[in-house]
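> the following block contains a protein sequence and its predicted model.
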Amino acid sequence: MHPPLAQSERVVSPTGRGYLLLESHPAGCARSVELMRAEVPAPEKPPARRPTALVIGSSAGYGLASTIAGLVRYGIDGVGIGFERPAGHRSATAGWYRTIATRAIARELGSDFSFRNADAFADTTKTETLDLLAERFGGVDYLIYSVAAPRRTDPRSGTTYHSVLKPLGTPYTTRNLEFADDGAAYVREVTVDPATAAATAATVRVMGGEDWSRWVTALAERGLLRDGFRTVALSYIGSPLTSAIYREGTIGAAKADLESTAVALTERLAAVGGAAYTSVNGAAITQALTAIPGIPLYVSLLRGVLGDRFPSPMEQSLELWNQLTAHRPDVDEAGRVRLDRWELSAPVQAAVAERWRSITPETLTELADIPWFRTQFRSLYGFDVPGVDYAAPVETDLPWPDSSTP
């Protein structure tokens, strides 16, 4: 007979609807981190000095990929910040389990890199994180800011701002890729009303550069900026096909604020020979992306055009580190690191636009890479990851990695 299962050990299934899954699979999340690590080439030689990095948003998306790339390829020490929910009635959030797996990589590599589960917008988080950085490292070389949040409470005013994903000026009608309960894909037309001026301003307060600037200011006030300090906030421009809801919408207003913040921060960082950049990454499947009308369909068509030439988040994050550590990063006329040139090239965009015009219920699976998109989306929650036995019970109540010891 098998021993009885612990109360928190059970078979975890991908319950939910649409793009919202209510459970995350611990083993699948851990395996996804292992697969990301496998994409990173080992360094040619150990660094003369381990650089110290602070990664805000280290538990998901490009922030996670940048953390793993930094640990494996560049030997970073430092701190990562995520904001995740522990297991309770349901499993923990996927970022909780991914952080546990990333911490294991850091320990294996001998890196003094710890993780904090905290609200990055809070002043208490800044104070406690900087205390940790000051005690262990005495300074910071890199700050990567990768935050996508639905709301932000300003600790100084107590006001809570909510971000919205809406066009500006006029309603926006588009087609969105959706999935039925049986997993079948279909396209549905959706119309989004324009944002009010107040909603646009609130979105900028959540997703713009204000909090990024406060982190840099806090580091400077504590004397923790090392000579040559560089910081980057991750951004996106995207296709003309989606510009009305993205770059020309509320989120675009926030991204424009990030870019102006980078210019202001670079002026302030001149005293330490430092610089601030925005990194315009290419498209990737993230939980934030699935909430934006039209973009899931666009990305699935983009994959249909590019196939295996579609760069992974890890490939793009490795290039981001190449640029951060370069003597002179390759930036565009606006001072932005561009990791999206592959996506926005004229031939690629023309091919995607042609498919966008040709989509019908009958041609959807021919023109868009639906199996890839669905697998990528479900893998965000630890499902459909190769090498995982989803019929086996797994422990769901796992502790957050201890940040008090290296």
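Nice, I can see it.

> every contact and neighbour count from this point should use C-alpha atoms.
Fine.

> what about the helices in this protein?
With DSSP state H, the ranges of helices along the chain come out as 26-38, 61-74, 94-108, 123-136, 197-207, 210-221, 250-269, 295-306, 313-325, 341-344, 346-358, 364-367, 370-379.

> now the angle between helix 250-269 and the fifth one, please.
Angle between the axes of helix 197-207 and helix 250-269 is 50 degrees (criterion: axes from the mean of the first three to the mean of the last three CA atoms, to 10 degrees).

> second one coming, line it up with the first:
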Amino acid sequence: MAERIVRPTGRGFLLLDSHPTGCVATVEQMRVPPAGKTGPTALIIGSSAGYGLAATIAGLARHGIRGIGIGFERPPGRRTATAGWYRTIATAGLATELGSDFTFLNADAFADETKQETLDLIAKRFGGIDYLIYSVAAPRRTDPDTGTTYSSVIKPLGAPHTTKTLEFDSDGTPALRSLSADPADEAETESTVKVMGGEDWSRWIAALSDRGLLRDGFQTVALTYIGSRLTSAIYRDGTIGAAKAHLEATATTLTERLSGVHGRAFTSVNGAAVTQASTAIPGIALYVSLLRAVLGDRLQSPMEQSIRLWDQLTGAAPLDLDEQGRIRLDRWELEPAVQDAVAERWSAITPDTITEHADVDWFRSQFRALYGFDVPGVDYDRPVEPDLPWPT
């Protein structure tokens, strides 16, 4: 593919192309001072975006992890590759710079073939793993046992729900709109749990255990979210929440299964962030914009939270657990004073006052940066080569 100028095109919170240089720059912005040590072996499932990407970079730099990262990205073709493709190229370069033996696979984490390939690679190169971080957000999953493909839905449970939501018009003007959703039926809820619950996480642990690849003291963590009462009807009390509850219950089952290697499974409750997954959820864009207006730079990035997560998993810091045994990285978000301030703005906001109450400019730049746009220091009038190979 010849060099060309890449512009952001698409609608809503979905852009069709990604900017290779901008995506690389976003990874560069996530750099932290390296610890300069060789550490444990880790498998990170969902390493190309969001919290999985942050956990990969934090683990590489702060704890010298070796291992494997799995993403599922579209290669370049008629359009550019997906943003995660270019971010993985940059992360692989960082791993090489840090002297880490870290390999990236582009494959469907739900597939048994991917599990087999990954386990073979672990057995050959590392002999076992110490950590598994599970950070997968996908719209559908095919059950390897039955061949049935399940699709997730974002709906409330029990009753219809209407919420305020933030959108941007084609010229970038922010707009406050209302969005209504009918409640999910039983089949839709079960399907969402099949996709986003703990079933695939459990399959990974079983596969690793059956191959004898879990080292003594092995720990695994799946990432979850609770969030505000302002978004609970469509999130925590909705279909996604049902899936997250299943994920959290799975942690208890897995901890029992891991007793033979003195291991433990956790869920980590992370704070709100602008990610490609979160922008698809009604009301979340508005909520995060309001949260940013309240907290400013006190809003903790995925990178800051991932550093804390690794510090707790490795014993560099004590575990911060709630009464259900979940690691809590979101206490800064759910402080009563913070939530009260966000709720006040949520109630007061109107289409005419949206820029007064919410940090919409910050949100828009963060959203566009997910695709490599609006990144400081990048010349978007300069042609770039989008046909870049997956790192080997």
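Happy to help now that I have it. In this text, all values refer to a predicted model and were calculated from it rather than measured experimentally.

> may I see the helices of the first structure organised as CSV, with mean neighbour count and distance to T286 of the first structure added?
Output for the helices of the first structure, formatted as CSV (neighbours: other CA atoms under 10 Å; distance: least, CA to CA, whole Å):
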stretch, mean neighbour count, distance to T286 of the first structure
helix 26-38, 21, 14
helix 61-74, 25, 6
helix 94-108, 22, 12
helix 123-136, 16, 25
helix 197-207, 21, 16
helix 210-221, 18, 21
helix 250-269, 21, 15
helix 295-306, 23, 10
helix 313-325, 20, 10
helix 341-344, 16, 16
helix 346-358, 15, 20
helix 364-367, 18, 21
helix 370-379, 18, 7
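
> these: which one's closest to R151 of the first structure?
Among the helices of the first structure, helix 197-207 comes nearest to R151 of the first structure, with 6.0 Å by CA to CA.

> residues in contact with that closest one?
By CA atoms under 8 Å, 6 or more residues apart in numbering, the residues outside helix 197-207 of the first structure that reach it are 147-152, 161-164, 250-251, 253-255, 257.

> in the second structure, what range does that helix match?
Matched against the second structure by TM-score structural alignment, helix 197-207 of the first structure falls on residues 186-196.

> go on, stretch 232-239 of the first structure?
Mapped onto the second structure using TM-score structural alignment, stretch 232-239 of the first structure covers residues 221-228.

> re the thing from before, just put the helices of the first structure in a markdown table and tack on distance to A233 of the first structure.
Shown next, in a markdown table, are the helices of the first structure (distance: least, CA to CA, whole Å):
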| stretch | distance to A233 of the first structure |
| --- | --- |
| helix 26-38 | 21 |
| helix 61-74 | 10 |
| helix 94-108 | 20 |
| helix 123-136 | 17 |
| helix 197-207 | 11 |
| helix 210-221 | 8 |
| helix 250-269 | 7 |
| helix 295-306 | 21 |
| helix 313-325 | 11 |
| helix 341-344 | 18 |
| helix 346-358 | 25 |
| helix 364-367 | 33 |
| helix 370-379 | 24 |
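
> for S279 of the first structure, find the nearest of the ones you listed.
helix 313-325 (7.5 Å).

> buried sites along stretch 170-177 of the second structure?
The neighbour-count check on stretch 170-177 of the second structure (16 or more other CA atoms under 10 Å) flags P174, A175, L176 as buried.

> show me the contact partners of it.
R11, K164, T165, L166, E167, F168, D169, T350, P351, I354, V360.

> so which of those is the closest to I65 of the second structure?
For those, the nearest to I65 of the second structure is V360 (36.5 Å; CA to CA).

> so what's the aligned partner of that closest one in the first structure up against?
Residue pairing (TM-score structural alignment): V360 of the second structure is matched to I370 of the first structure. Each residue near I370 of the first structure by CA under 8 Å, 6+ apart is listed here: A185, S300.

> sorry, back to before: could I get the contacts of stretch 170-177 of the second structure as a markdown table with distance to P34 of the second structure?
A markdown table is the format used below for those (distance: CA to CA, whole Å):
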| residue | distance to P34 of the second structure |
| --- | --- |
| R11 | 39 |
| K164 | 42 |
| T165 | 40 |
| L166 | 38 |
| E167 | 39 |
| F168 | 38 |
| D169 | 41 |
| T350 | 45 |
| P351 | 45 |
| I354 | 41 |
| V360 | 33 |
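
> mind giving me the ChimeraX command for buried ones among those?
Buried residues among the contacts of stretch 170-177 of the second structure (16+ other CA under 10 Å), as a ChimeraX selection:
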select :164,165,166,167,168,350,354,360
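
> quick check: the farthest pair among the contacts of stretch 170-177 of the second structure?
Across those, the longest distance by CA to CA is 23.0 Å; it joins R11 and T350.

> for the first structure, longest strand please?
Longest strand in the first structure, counting residues (DSSP state E): strand 225-235.

> give me the contacts around that strand.
By CA under 8 Å, 6+ apart, the residues outside strand 225-235 of the first structure that reach it are 139-146, 212, 219, 255, 258, 269, 272-281, 324.

> for PyMOL, write a command that selects the buried ones of these.
Selection command for PyMOL covering only the buried members of those, criterion 16+ other CA under 10 Å:
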select buried, resi 139+140+141+142+143+144+145+146+212+219+255+258+269+274+275+276+277+278+279+280+281+324
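
> restricted to strands, list the contacts of strand 225-235 of the first structure.
Per DSSP E, the contacts of strand 225-235 of the first structure map to strands at V140, D141, Y142, L143, I144, Y145, A275, A276, Y277, T278, S279, V280.

> from G12 of the second structure, how far out is the residue lying farthest from the centre of the second structure?
Within the second structure, the residue lying farthest from the chain centre (CA atoms, centre = their mean) is D352, at 32.6 Å. Distance, D352 of the second structure to G12 of the second structure, using CA to CA, to the nearest Å: 20 Å.
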